[in-house]
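J.: below are the sequence and a predicted model; questions follow.
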Amino acid sequence: MNITMAGNPVSLTGTLVKVGDKAPDFLVKNKELGNVALKDTKGLRLFVAVPSLDTPVCDMEVRKFHKEAAAVPQVETIVLSMDLPFAQARWCGAAGIDTLTIYSDFYNHSFGKNYGLYISELGLLARAIIIVDAANTVRYVQVVPEVTHEPDYADVIKALNALA
C-alpha cells in the first residue's frame, strides 16, 4: 500500500494484515515498561495505531476514540504509538484519558512490522485502525493514506457495532 506523510511518499515495512488473517503476535511495552503480547489482550479489540500522541491529529483522534469507543462497552480500545511509555503516561494524564489502553511499540517495532504499519524511514507507525475479534481474527483494517489526516471514524464505529 502506498501512503504519504505531509504529501511525501513513505514506505511501510512488513505485510499489511488483511481481513480474515490471523492477528500476528507482537511485543509492546506498557506504561510500567512491562511486556505485552497479543495473548495478553482479549475479546473484541480496536487497535488504534498513531505516529505520536504529541501531534495535533493523533491527539484529536485518540480523544475521539476515547469518547466514541466508550459507547461500545464490549470493545477494548488499544492505542499504539512509538512514544516512550513515560510520554504516553504524561499525555494521558494531561488529556484526562483513563479508559483506553495505551502501549508503546518503541522497543522493537514488532506491532508495526508484524502488521505492516511501520514507516521505516521515519521510525513511526502509520495511522491505522485494526479490529481483531476474540478468536484473534482480523475483522477490519483501515490505513489512512495520508498520515496527517484523520481516519474515517464513522466507518470504524459502524464496523465495531456490527461486530459487538
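T.: Yep, it's here.
J.: for the rest of this, base every contact and every neighbour count on C-alpha atoms.
T.: OK.
J.: so which strand or helix has K42?
T.: Here K42 is covered by no helix or strand, with elements defined by DSSP states H and E.
J.: what about it, neighbour count?
T.: For K42, the neighbour count with other Cα atoms under 10 Å is 14.
J.: so it touches V132, yeah?
T.: No: with contacts counted by Cα atoms under 8 Å, K42 stays clear of V132, the gap being 9.4 Å.
J.: now the common contact residues for these two.
T.: Common neighbours of K42 and V132, using Cα atoms under 8 Å, 6 or more residues apart in numbering, do not exist here.
J.: and stretch 122-136, end to end?
T.: Distance between the two ends of stretch 122-136: 29 Å, counting by Cα to Cα, to the nearest Å.
J.: contacts for it?
T.: 12, 22-23, 42-52, 81-82, 112, 117-119, 138-144, 147, 151, 156, 160.
J.: in helices, which of those residues appear?
T.: Members of the contacts of stretch 122-136 lying in helices (criterion: DSSP state H): 112, 156, 160.
J.: okay, now the one to match up with it:
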Amino acid sequence: MKQITFHHDPVTLVGKEIKVGDKAPNFTVLTNDLQEVSLDEYKGKVKLISVVPSIDTGVCSKQTRTFNEEAEKLDNVQVLTISMDLPFAQKRWCAAEGIKNLDTLSDHRDGDFGEKYGVLIKELRLLTRSIFVVDSNDVVTYVEYVDEVSNHPDYDAALEAVKQAK
C-alpha cells in the first residue's frame, strides 16, 4: 500500500488495500439513528463511498457537501459518507448543513468498514480520506486513497467513475 500521511507524518493503515476489480467487501456500520446497516442494503445500485476522518472539519465538510450536491444529479446511485464520528454528531451536522441526498454512516463501533477497506488509521483510530466507487454488481470500479489526509480527493475523477459505473 502506498504511504499515507496525516499533517505530513506517516500513518499506518489497518486492513487490506482495495483495488479496482475487487469484489467490494460487505461491512457493517451504523446509521444516524443507531441502526445497523451493511453494503447489502444498497444492492443493485452504484455506490459512491466517500470516506472522511471527521465530518466536522473543513475538508471533510466540503467533501460531504460536494457529493451531496452531485448526488441529486445521479440516477441509481447511492452516495455514502463514512467516518468514525458518532452517529449523533453526523445527524446534527447533516441537519445544520441541509444534507439530504446521501447517507452518513458511522464506523465508530468496531471499525468494520475501516479494516475491510484498509482505511483505518492505527495511530488515530480515524478513517483515512478515500473514495470508492462500487458498481451495481458490487465490483469496485474506482479507488482513491488520498496521499495526505488533509488534502481533498479528486472530485472530478470520482464523479466520472460513478457516471461510467453500471
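T.: Good, I have the coordinates. Source: prediction; values computed, not measured.
J.: next, the TM-score between them, please.
T.: The pair, once superposed, lands on a TM-score of 0.97 when counted by TM-score structural alignment, normalised by the length of the first structure; 164 aligned residues with a Cα RMSD of 0.9 Å.
J.: same list (the ones in helices among the contacts of stretch 122-136 of the first structure) but as JSON lines, adding distance to D59 of the first structure and neighbour count.
T.: JSON lines is the format used below for these (distance: Cα to Cα, whole Å; neighbours: other Cα atoms under 10 Å):
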{"residue": "G112", "distance to D59 of the first structure": "19", "neighbour count": "29"}
{"residue": "V156", "distance to D59 of the first structure": "17", "neighbour count": "21"}
{"residue": "L160", "distance to D59 of the first structure": "21", "neighbour count": "21"}
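J.: want to throw the residues you listed into CSV with distance to N35 of the first structure?
T.: Shown next, in CSV, are these (distance: Cα to Cα, whole Å):
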residue, distance to N35 of the first structure
G112, 16
V156, 28
L160, 27
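J.: rewinding a little: now, the contacts of stretch 122-136 of the first structure that are in strands?
T.: With strands defined by DSSP state E, the entries of the contacts of stretch 122-136 of the first structure inside them are 12, 44-49, 81, 118-119, 138-143.
J.: SS state for the residue lying closest to T101 of the first structure once chain neighbours are set aside?
T.: Nearest non-adjacent residue to T101 of the first structure, counting by Cα to Cα, 6 or more residues apart in numbering: I78, 4.7 Å away. Here I78 of the first structure takes the strand state, with states given by DSSP: H, G, I helix; E, B strand; the rest coil.
J.: which residue in the second structure aligns with I78 of the first structure?
T.: In the second structure, the residue matched to I78 of the first structure (TM-score structural alignment) is L80.
J.: now for that match: which residues touch it?
T.: Contacts of L80 of the second structure by Cα under 8 Å, 6+ apart are 47-50, 102-105.
J.: next: V144 of the first structure.
T.: 3, 126-128, 150-151 are the contacts of V144 of the first structure under Cα under 8 Å, 6+ apart.
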